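> okay, sequence plus prediction incoming.
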Amino acid sequence: MSSSSAKPSLKTRERLSEVRYEIRGELARRARELEAQGRKQIKLNIGNPGAFGFRAPEHLQRAIADRIADTDPYTHQQGLPAAREAIAAFHRQRGTPNASPERVFVGNGVSELIDLSLRALLNPGDEVLLPSPDYPLWSAATILNDGRPVYYRCRAENGFLPDPDEIAQLVSSRTRAIVLINPNNPTGATYSREILERIVAIAAKHNLLLMADEIYDHILYDDATFEPLAPLAGDIPCLSFGGLSKVHRACGWRVGWAVLSGDPLRSGDFHHAMDLLGALRLCANVPGQFAIDAALHGTDTISALTAAGGRLYETRRALIDCCDASEHLQLVAPAGALYGFPAVVGDAAKGFDDHAFALEMLETEDVLIVPGSSFNVPERNHFRVTLLPEAPVLREVFARIERVLQRRADAAASTRVAVA
């Protein structure tokens, strides 16, 4: 044995053991191994439009190409002035109070800004109220910035909507913020004005920061509507997140933004902290910022995809049809976003473990899905799929899901007969 092999391995940060991100975790690694063996996988684990043939709109591509000669230098840590003005103008049109370029932060996707904002806010042991299910980056960023996630339940039997009364009961002396994901990932729920107003009142009573993840704001189906949080928050500090990744199908450009609204005097220190942290990483990706104005004030390219006959709409309809036709699945139909979050029920749910099911789907059916418990829910009977493939592909996926669930249901029934 060499002397180097006898030395202890490098230690890593202990809190990483509390972090889960199965969307790109163990199952995704196993899928790559199977692909290396020549097996073709249908990957429904990531909301990545470009992987399913979607392209960023042409007028956004032109906006970058026309300014590519101007993209070499660093820009201001909060973003290009013209890009921040475009974002502020968009929010003023929504009724966001005190929306100005000085209060806009452009980041390398919303993911980076979530991390920066929680780092600016939290001291060790501070609490953040998060939805369950949540997008797990929110939990991970809270934990890695020495905070504590405290979950308010968004239950399927309530349409995956939050209960403001429960949120109010969870507030403690250590609570610093309430996070809302609307439209929701992973459930597709959209929140009513009445629910949002009640949550705003909780934040006002306890002097909390509102953090509104609104990256899917224009991805809506049927008669669903979207209510932005900042106009309802008024003078209460509110950080609203948006970006180009989903509505504009430009994930790889890594362009996101956060708008700090409300009374500037109440959020001045937080603003300065965000500015400092942004400066430490120099600036966000510059080329993609030249597409922001065209995205927010140019041609609408998402509505045709979400309207009847549009690709996203028809895939969503396939999801609903497949779940309706199955005795093993229940679905709260998504009103927005890019996902479905079905529950396994009946005999197929007996002894069900969502991670084991996801692994079985991968090993036996070449389908990659995400276990529902990865989204910080206590139940183990949900899974998430994206709505990005063509409708026939999703129907094929659910035919494979049905085969696996039927085998489970038959085994449960046989066990019951044998016991009887």
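Received the coordinates, thanks.
> only C-alpha atoms from now on, for both contacts and neighbour counts.
Will do.
> tell me the helix or strand right after the helix or strand hosting Y152.
Assigned by DSSP states H and E, Y152 belongs to strand 148-153. Next in sequence after strand 148-153, counting helices and strands by DSSP H and E, comes helix 164-170.
> tell me which residues are up against that following helix.
Identification of contacts with helix 164-170 by CA atoms under 8 Å, 6 or more residues apart in numbering yields 129, 150, 152-153, 195, 198-199, 202.
> show me where the stretch 251-400 of the chain has its strands.
256-261, 329-330, 339-340, 343-344, 367-368, 370-371, 383-386 (DSSP state E, counting those that start in this stretch).
> who does the fourth one touch, helix- and strand-wise?
Contacting strand 343-344 under the criterion 3 or more CA pairs under 8 Å, 6 or more residues apart in numbering; DSSP states H and E are the following elements: strand 329-330.
> residues making contact with the strand it packs on?
So strand 329-330 is contacted by 323-324, 342-345 (CA under 8 Å, 6+ apart).
> write the PyMOL selection for whichever of the residues you listed are buried.
If you want just the buried ones from the contacts of strand 329-330 in PyMOL, going by 16 or more other CA atoms under 10 Å, the selection is:
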select buried, resi 323+342+343+344+345
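> then this one, side by side with the first:
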Amino acid sequence: MDNGIKKCDGAQEVDHHQTPRNMTIKGILGLLMANVDADDKRRVISLGMGDPSAYSCFHTTAVAEQAVADTLSSQKFNGYAPTVGLPQTRTAIAEYLSCDLPYKLSPDDAFVTAGCTQAIDVALTILARPGVNILLPRPGFPIYELCAAFRNLEVRHFDLIPEKGWEVDLDAVESLADSNTVAMVIINPGNPCGNVYTYQHLKKIAETAKRLKFIVIADEVYGHLAFGDNTFVPMGVFGSIVPILTLGSLSKRWIVPGWRLGWFVINDPCSTFKNPKVIERIKKYFDICGGPATFIQAAVPHILQQTEEVFFTKTINTLKQTADICCNKIKEIHCITCPHKPQGSMAVMVKLNLSLLKGISDDIDFCFKLAKEESVIILPGIAVGMENWVRITFAVDPSSLEEALGRVKCFYQRHSYRQTEC
């Protein structure tokens, strides 16, 4: 085992042409891992999963670890928490998010969830009703499509524009929306694209949503993980223009995805969406879906209030370094191009040029053959809605990232119409 990633012993080749297009990211990455050649003695390097905790250069702060240890050892938090979350946890989340807003959130605006995935499920569930639709970005995070399917919620996709820093195609939003549209989703900082939206673009999104009469779901699980020219602006800043449902978690910023601590927050200072009926519906749903461990919830106030800025700065600097390495190495691999250098989050989308490759039919074929021949895992773009693109995660230690992309270069040279020695 190396960096928490184990090569699959006795792996058998997977018929990737039968890979369903609607699998989860984890499901597809599992199939890719199973396709690794068991006789390859090199370590498997995954640039597919956004779990930075697998690498030694990314680790959480001692403040967070001690806070959890203290709440667990106190024996005060072994019982059930309120289904909407511990009061002190909801207060801490509301105060934390309010620091970046022109108004103050109430603890009653914040609900504690089992990671951002549950927050997504809550958001789509409370909006679902017969005949309505929701607008989702392409590329995007496939959990939204899966949750929508379970709720019989029609999905309509609007494109993000690579040449404009993956901005929302607002003209497409205008043409897709109708009287049955209940919400649009934005992911900022972007997964899978690495974009960070400007204040001006976010304001245009809010004004468009207001004019078309739907709310905005703001997925900010990568909140504040910005290292380019654009600073992170929470969508909740525009809550006075249009109601915003903010989804977030500790997982990425604090490097603790396995703690499964997230939040669902209503940014609606004008109370145009938030009313007793809506709140009662939310509370009833929380009664049946459960939440994160009580002792993890109890640690949240200390984590949010006591984590020093130097911890965040170190993470940001490391991500900037690895993003730079990723982009520079990609320039050496002529079959992939990066239309926009990442400015945040932990991943980047790159376009495949299949015309330069022999025997590679599409992005799935590329990724499965890469896994088998080079023991490198990257995510096919079809998993996030973009055929013949791939997503590369750069939240990896620099040496592993350089080695992995060096192997991708060898793979390209071997499959190129102009074969050269690696």
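Received the coordinates, thanks. Nothing here was measured: the structure is a model prediction, and the numbers come from that model.
> can I get the contacts of helix 164-170 of the first structure in TSV including distance to I215 of the first structure?
Output for the contacts of helix 164-170 of the first structure, formatted as TSV (distance: CA to CA, whole Å):
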residue	distance to I215 of the first structure
L129	19
V150	22
Y152	21
R153	21
I195	19
R198	22
I199	19
I202	23
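> ranges for the helices of the stretch 1-150 of the second structure?
25-34, 62-73, 87-98, 115-127, 143-150 (DSSP state H, counting those that start in this stretch).
> okay, now W138 of the first structure: neighbour count?
Close neighbours of W138 of the first structure, defined as other CA atoms under 10 Å, add up to 21.
> surely it meets L113?
No. Taking contacts as CA atoms under 8 Å, W138 of the first structure lies outside contact range of L113: 10.8 Å.
> in the first structure, what residue corresponds to E167 of the second structure?
Using TM-score structural alignment, the partner of E167 of the second structure in the first structure is L161.
> I meant L146 of the second structure, not that one.
Under the alignment (TM-score structural alignment), L146 of the second structure pairs with A140 in the first structure.
> doesn't V19 make contact with that match?
Yes. A140 of the first structure lies in contact with V19 (CA under 8 Å); the separation is 5.2 Å.
> ok, L319 of the second structure - contacts?
L319 of the second structure sits in contact with 227, 346, 394-395, where contact means CA under 8 Å, 6+ apart.
> related to what we said a few turns ago, compare A140 and V19 of the first structure (neighbour count), which wins?
Legend: neighbour count by other CA under 10 Å for A140 of the first structure and V19, higher for A140 (21 against 15).
> do you know how far the more buried one is from D354 of the first structure?
The gap separating A140 of the first structure from D354 of the first structure is 20 Å, by CA to CA, to the nearest Å.
> likewise for E58 of the first structure?
40 Å.
> who has more neighbours, the two?
Legend: neighbour count by other CA under 10 Å for E58 of the first structure and D354, higher for D354 (23 against 9).
> give me the nearest residue to the counterpart of the more buried one in the second structure, chain neighbours excluded.
Matched by TM-score structural alignment, D354 of the first structure corresponds to D363 in the second structure. In space, and not counting its chain neighbours, D363 of the second structure is closest to N388: 4.5 Å by CA to CA, 6 or more residues apart in numbering.
> wait, what's in contact with the match of E167 of the second structure?
L161 of the first structure makes contacts with 154-155, 189-191, as judged by CA under 8 Å, 6+ apart.
> what's the closest non-adjacent residue to G48 of the second structure?
G48 of the second structure sits nearest to I378 (CA to CA, 6+ apart), 4.3 Å away.
> just give the number of residues close to the counterpart of that neighbour in the first structure.
Aligned counterpart of I378 of the second structure in the first structure: I369 (TM-score structural alignment). I369 of the first structure sits with 27 neighbouring residues when counted by other CA under 10 Å.
> quick one: S46 of the second structure from R129 of the second structure, how far?
S46 of the second structure sits 39 Å away from R129 of the second structure, going by CA to CA.
> more neighbours, the two?
More crowded of S46 of the second structure and R129, by other CA under 10 Å: S46, with 27 against 15.
> map that one onto the first structure.
Using TM-score structural alignment, S46 of the second structure pairs with K43 in the first structure.
> same check on G194 of the second structure?
In the first structure, the residue matched to G194 of the second structure (TM-score structural alignment) is G188.
> isn't its match up against P342?
No. Under the criterion of CA under 8 Å, G188 of the first structure makes no contact with P342, lying 11.1 Å away.
> just to revisit the earlier point, give me every residue that touches the match of S46 of the second structure.
Residues counted as contacts of K43 of the first structure (CA under 8 Å, 6+ apart) are 367-369.
> from L329 of the first structure, how far out is the aligned partner of L405 of the second structure in the first structure?
Here L405 of the second structure is matched to F398 in the first structure, going by TM-score structural alignment. Separation of F398 of the first structure from L329 of the first structure (CA to CA): 10 Å.
> to which residue of the second structure is E58 of the first structure aligned?
By TM-score structural alignment, E58 of the first structure lines up with A62 in the second structure.
> can you check V385 of the first structure too?
By TM-score structural alignment, V385 of the first structure lines up with I392.
> hmm, that match is touching G50, no?
No. The criterion here is CA under 8 Å, and I392 of the second structure misses it with G50 at 9.3 Å.
> compare the two (neighbour count), which wins?
I392 (25 against 20).
> how about the more buried one, what does it touch?
47-48, 347-350, 378-379 are the contacts of I392 of the second structure under CA under 8 Å, 6+ apart.
> okay if I get the residues you listed as TSV plus distance to M184 of the second structure?
As requested, the contacts of I392 of the second structure are exported to TSV (distance: CA to CA, whole Å):
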residue	distance to M184 of the second structure
L47	29
G48	26
A347	22
V348	22
M349	22
V350	25
I378	28
L379	25
